[in-house]
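# Please work out how this folds:
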Amino acid sequence: MFKDNSDNCIKAIRDAQEAALRAIGELMYSAVFPLIPTDTTELQNSLDYKIDLSEMSITIGVNTEYAIYVEFGTGVFAENDEGRQGGWAYTDKETGEKIFTMGNKPQPYLRPAYRDNVENIKQIIEENLRKHVGDNFKVSIKKG
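Here you go, the predicted model:
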């Protein structure tokens, strides 16, 4: 007699996905944190990750307005030559001093942490699938 185990299979896969996402969040948090430049601790203090179980996705990052400029650089130093060229001047809000700058060099922290851990992420996913579902899994990560 046929026994429908599809609900059990779906639950096992979902449990594996959720456990993997949590483990990946912790891995990436610990990988990103030491790479964040520390002129102040604002970037480090805003580092966090969020898991969306309905999408089975994880987002990790920092919640500051200037984070993108640290990661990709500004002005003539910006990656992909997309920064303001020729420099600019501004007044420092704290000191009142007029400052001229050509921009800041990139200080990437998210991308290197990811690149250094792609294989670890795959391993976490495979281990959780084996633990919750069974053997014979191979994971690949596509850029998207």
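# rest of the way, CA atoms for contacts and neighbours
Fine.
# so where do the strands sit in the protein?
Under the criterion DSSP state E, strands of the chain are mapped to 48-52, 57-61, 88-91, 98-101.
# For those strands, give me JSON lines that also has mean neighbour count and distance to Ala67.
Listed next are the strands of the chain as JSON lines, based on neighbours: other Cα atoms under 10 Å; distance: least, Cα to Cα, whole Å:
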{"stretch": "strand 48-52", "mean neighbour count": "15", "distance to Ala67": "13"}
{"stretch": "strand 57-61", "mean neighbour count": "15", "distance to Ala67": "9"}
{"stretch": "strand 88-91", "mean neighbour count": "11", "distance to Ala67": "19"}
{"stretch": "strand 98-101", "mean neighbour count": "11", "distance to Ala67": "18"}
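# can I get the ones you listed in TSV with distance to Ile36?
Supplementary listing: the strands of the chain in TSV, determined by distance: least, Cα to Cα, whole Å:
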stretch	distance to Ile36
strand 48-52	12
strand 57-61	11
strand 88-91	25
strand 98-101	22
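# which stretch among those comes nearest Pro37?
strand 57-61 (13.7 Å; Cα to Cα).
# The closest one - contacts with which helices or strands?
Secondary-structure packing of strand 57-61 (3 or more Cα pairs under 8 Å, 6 or more residues apart in numbering; DSSP states H and E): helix 6-32, strand 48-52.
# Just name the most buried of the ones you listed.
Across the helices and strands packed on strand 57-61, averaging neighbours per residue (mean count of other Cα atoms under 10 Å) puts helix 6-32 on top, at a mean of 17.
# and for comparison, fold this next one:
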Amino acid sequence: MAKITFSGRQLLKAAKQFEKGLLDEVSDVVYETARLIQTHAKALAPFDDGGLKDSIEMKMIGKYNAEVTVGANYAIYVEYGTGVYAEGPGGSRAKKIPWSYYSEKLGHWVTTEGMKAQPFWGPAVDAGRDYFKKEMRRLGL
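Predicted coordinates:
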């Protein structure tokens, strides 16, 4: 049987190298998780003019923090639905159902009772959370 001996300096050096390698792996997992959430959200987001998909961005904030954002101001309505179809927190806040609005895109008035939810954000965050937990367990954290 082989005997391995570390002096105090050798042990400290080995521990620092191990810690740096582990911290680098954690940073990689944070990046990969954020990228996964962004990619998944973009894949699930419905496509009309591309504004919603284009507004989903990811950036690293330091080495161990990432931020994934959805910039489209109507994203919450897509995620949770509107009118009689609203599923999110608080349900519908429509004062009158059905309601009418003028569509610049269509060039005429449209009457609606709402839009069904098309979740893209929640499922993407769930997938990211599952990935992050799996990778942290793999690293022994």
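# Out of the strands of structure 1, which is closest to Gln123 of structure 1?
strand 57-61 (16.3 Å).
# so the closest one matches what in structure 2?
Taken onto structure 2 by TM-score structural alignment, strand 57-61 of structure 1 occupies residues 65-69 there.
# Give me the contact list for the matching stretch.
30-31, 34, 37-38, 55-61 (Cα atoms under 8 Å, 6 or more residues apart in numbering).
# between the helices and strands packed on strand 57-61 of structure 1, which one is nearest to Leu129 of structure 1?
Closest among those, using Cα to Cα: helix 6-32, at 5.2 Å.
# now the closest one, how far from the chain's geometric center?
16 Å (Cα atoms, centre = their mean, to the nearest Å).
# Show me what it is packed against.
By 3+ Cα pairs under 8 Å, 6+ apart, helix 6-32 of structure 1 packs against strand 48-52, strand 57-61, helix 110-132.
# Residue in structure 2 paired with Ser30 of structure 1?
In structure 2, Ser30 of structure 1 lands on Thr39 (TM-score structural alignment).
# Now do the contacts for that match.
So Thr39 of structure 2 contacts nothing (Cα under 8 Å, 6+ apart).
# The one 5 residues further on too?
Counting by Cα under 8 Å, 6+ apart, Leu44 of structure 2 makes contact with 119-120.
# Check Pro119 of structure 2 too.
Listed by Cα under 8 Å, 6+ apart, the contact partners of Pro119 of structure 2 are 44-45, 78-80.
# mind redoing it with 7 Å?
78-80 (Cα atoms under 7 Å, 6 or more residues apart in numbering).
# most neighbours, which of those residues?
For these, the largest number of neighbours (other Cα atoms under 10 Å) sits with Tyr80, at 22 neighbours.
# burial of the aligned residue in structure 2 for Met102 of structure 1, as a residue count?
Matched by TM-score structural alignment, Met102 of structure 1 corresponds to Glu113 in structure 2. The tally of other residues near Glu113 of structure 2 (other Cα under 10 Å) stands at 15.
# What's Trp99 of structure 2 aligned with over in structure 1?
Match for Trp99 of structure 2 (TM-score structural alignment): Trp88.
# how far away is that match from Val76 of structure 1?
11 Å (Cα to Cα, to the nearest Å).
# anything in contact with each of the two?
Among the neighbours of Trp88 of structure 1, those also in contact with Val76 (Cα under 7 Å, 6+ apart) are Met102.
# Closest to Gly71 of structure 2 out of the contacts of stretch 65-69 of structure 2?
With Cα to Cα as the yardstick, the closest approach to Gly71 of structure 2 among those comes from Ser55, at 4.8 Å.
# that older thread, could you export the helices and strands packed on helix 6-32 of structure 1 to JSON lines, including columns for distance to Asn80 of structure 1?
Below are the helices and strands packed on helix 6-32 of structure 1 laid out as JSON lines (distance: least, Cα to Cα, whole Å):
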{"stretch": "strand 48-52", "distance to Asn80 of structure 1": "27"}
{"stretch": "strand 57-61", "distance to Asn80 of structure 1": "21"}
{"stretch": "helix 110-132", "distance to Asn80 of structure 1": "15"}
